[in-house]
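**Q** A predicted structure for the sequence below; I have some questions about it.
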Amino acid sequence: MTFTLTVSDEVRTLVPGFTHVAIEAHGLVNGTSTEESSALLDEAARRLAKRLAGRAPHEDPHMVAWRDAYTAFGAKPSRTRNSAEALAKRALGEAGLPRINLLVDLYNAISVARLIPVGGEDADRIRGGMRLVRATGEEDFVTVAGGAETVEHPEAGEVVWCDDSGVTCRRWNWRQGPRTRLTEETVSGIFLLETLAPMPVAEAESAAAELAELLEKFSPTARIQVHPPAPAGTPA
């Protein structure tokens, strides 16, 4: 990987069953959503409904584990859902899943179909390495509110992803900042799939392989590498 991606010991102690798989991709082709990417989102909603078999998303064992993790660092999971649960709820609703752009559609489809939080970052906008840490409460999180850029600060002890310029995603995988989002100009990306026990590590790796195949299909000349889960205490 061209930069480091680390998980702090504090986070590993808080949630010992955490695993992440990273996909690094360069030479990507992004753009507006297409009929093909839209069809993938529709199919993901069908796969989700089959997986849940009538249950609500928060009743799935993996989502239960994420709710427990959010509670452990002080968040209220029924108000600030992890990204996979939030997408699943939308997928099963009347409006369905949003169409953002091609790359976001691809990773959202995998997130919904597999019930795994998946994030995408513009690698060219990351400053230094990415770190999953418990916040001090003084870090900057630049976001947009009411159409204007504003700076927020995470709560002390909150689990956040950050780089050298500040927080990139609050409450683990709840809200991504606009600075590192995948836009239609993105050519290099980091895609992160995050799982907790009881989901087997092999399922996270299978989901990553499926996403890598989609990236290769829609960006045939891209250079794509899947980085397997790193042992505790080592950089990814």
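**A** Yep, it's here.

**Q** going forward, measure contacts and count neighbours with C-alpha atoms only.
**A** OK.

**Q** If we go by neighbour counts, what in stretch 206-215 is buried?
**A** 207, 208, 209, 211, 212, 214, 215 (16 or more other CA atoms under 10 Å).

**Q** To clarify, my last question referred to stretch 51-58.
**A** 57, 58.

**Q** now do stretch 219-234
**A** When burial is assessed from 16+ other CA under 10 Å, stretch 219-234 yields the following buried residues: 219, 222, 224, 226, 227, 228, 229, 230.

**Q** Return the subset of those lying in strands.
**A** The members of those that map onto strands under DSSP state E are 224, 226, 227.

**Q** Against that first model, consider the following:
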Amino acid sequence: MQFSHSDAMWQAFPELRAGALHAGGIHADADVEAAIASFSAIAEARLAKAQEGEFPEIQAWRRGFSRMGLKPTQYRCASEALLRRFRQEHALPRLHPLIDLCNAISLAFAIPIAVFDTEKIAGDLEVRRAKGDETYLTFGGESEHPEANEVIFADSEDRAHARRWTNRQSGLSAVRATTRSVLIVAEALHVSAGDDIARLVETAADALARHWPATPKTAMLSFVSPRFEF
């Protein structure tokens, strides 16, 4: 399997920096509470100084959404949505240890992180513009079709595993108690995105290795090296 962004995406968003991680050995019994508390504290400290909308990481994604023709305050990147909820409630709901951990890392870095159950992905996964006939399964179990030219994560069977790029993942490949193998993707558009994504991927790989019997494989993606094989 491989993960990539289309050439057209790199050309349209040359400032994009992305990292990917694959790991097996995932289970739902890991105790990640200490790690979550540590990452949450970083977010708390930053939010005490400014709201998430002032973060350069979030502002860059808002500009990116505007360039995609989306209203940034209607459709938010995943990290902004998490930070907004965290600022209001000072906690996030617990879903699965891996998702809870990745959400906490996303809070700390203010960078969206997607986590996919690789067994639910058919063939390769590519971030590209939609044709409009792809299928997307909501978390409520309903089937939708992305709009033509919408940025999606599409597999080889034209199933969309995320809509509006970093806005919302699909229920089809969501991590569940039965998940054993995952693909984790982090993407950013801000000025220091390259360094920040590299730190995030290293942080995530270390956290996974400490909480699961996993030896994560990682990659930094670019226009000249756009594919991650795992």
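**A** Great, that's in hand. This is a predicted model, so every value here is computed, not measured.

**Q** Name the nearest of the buried residues of stretch 206-215 of the first structure relative to residue 51 of the first structure.
**A** The shortest gap between residue 51 of the first structure and any of these belongs to residue 207, at 14.4 Å (CA to CA).

**Q** Just list the residues touching that closest one, thanks.
**A** Remark: with contacts taken as CA atoms under 8 Å, 6 or more residues apart in numbering, residue 207 of the first structure is in contact with 110, 114.

**Q** Residue in the second structure paired with it?
**A** In the second structure, the position corresponding to residue 207 of the first structure is occupied by residue 200, as judged by TM-score structural alignment.

**Q** Over to that match. Which of the three states is it?
**A** Each residue gets one of three states, and residue 200 of the second structure gets helix by DSSP: H, G, I helix; E, B strand; the rest coil.

**Q** Against residue 145 of the second structure, how distant is it?
**A** In this structure, residue 200 of the second structure and residue 145 of the second structure are 32 Å apart, going by CA to CA, to the nearest Å.

**Q** go on, residue 63 of the second structure?
**A** 25 Å.

**Q** what's the answer for residue 66 of the second structure, then?
**A** Taking CA to CA as the measure, residue 66 of the second structure and residue 145 of the second structure are separated by 21 Å.

**Q** quick one, helices of the second structure?
**A** With DSSP state H as the criterion, the second structure has helices at 7-12, 33-47, 56-67, 78-89, 97-109, 193-211.

**Q** Tell me which of those helices lies nearest to residue 116 of the second structure.
**A** Distances from residue 116 of the second structure to each of the helices of the second structure were compared by CA to CA, and the smallest falls on helix 97-109, at 9.9 Å.

**Q** Read off where the closest one ends up in the first structure.
**A** Mapped onto the first structure with TM-score structural alignment as the criterion, helix 97-109 of the second structure occupies residues 102-114.

**Q** Please apply the same query to stretch 60-75 of the second structure.
**A** Per TM-score structural alignment, the counterpart of stretch 60-75 of the second structure in the first structure is residues 65-80.

**Q** quick revisit: rebuild the buried residues of stretch 206-215 of the first structure as JSON lines, extending it with distance to residue 199 of the first structure.
**A** Written out in JSON lines, the entries for those read as follows (distance: CA to CA, whole Å):
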{"residue": "207", "distance to residue 199 of the first structure": "12"}
{"residue": "208", "distance to residue 199 of the first structure": "14"}
{"residue": "209", "distance to residue 199 of the first structure": "16"}
{"residue": "211", "distance to residue 199 of the first structure": "18"}
{"residue": "212", "distance to residue 199 of the first structure": "20"}
{"residue": "214", "distance to residue 199 of the first structure": "22"}
{"residue": "215", "distance to residue 199 of the first structure": "24"}
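
**Q** Cool, thanks, talk later.
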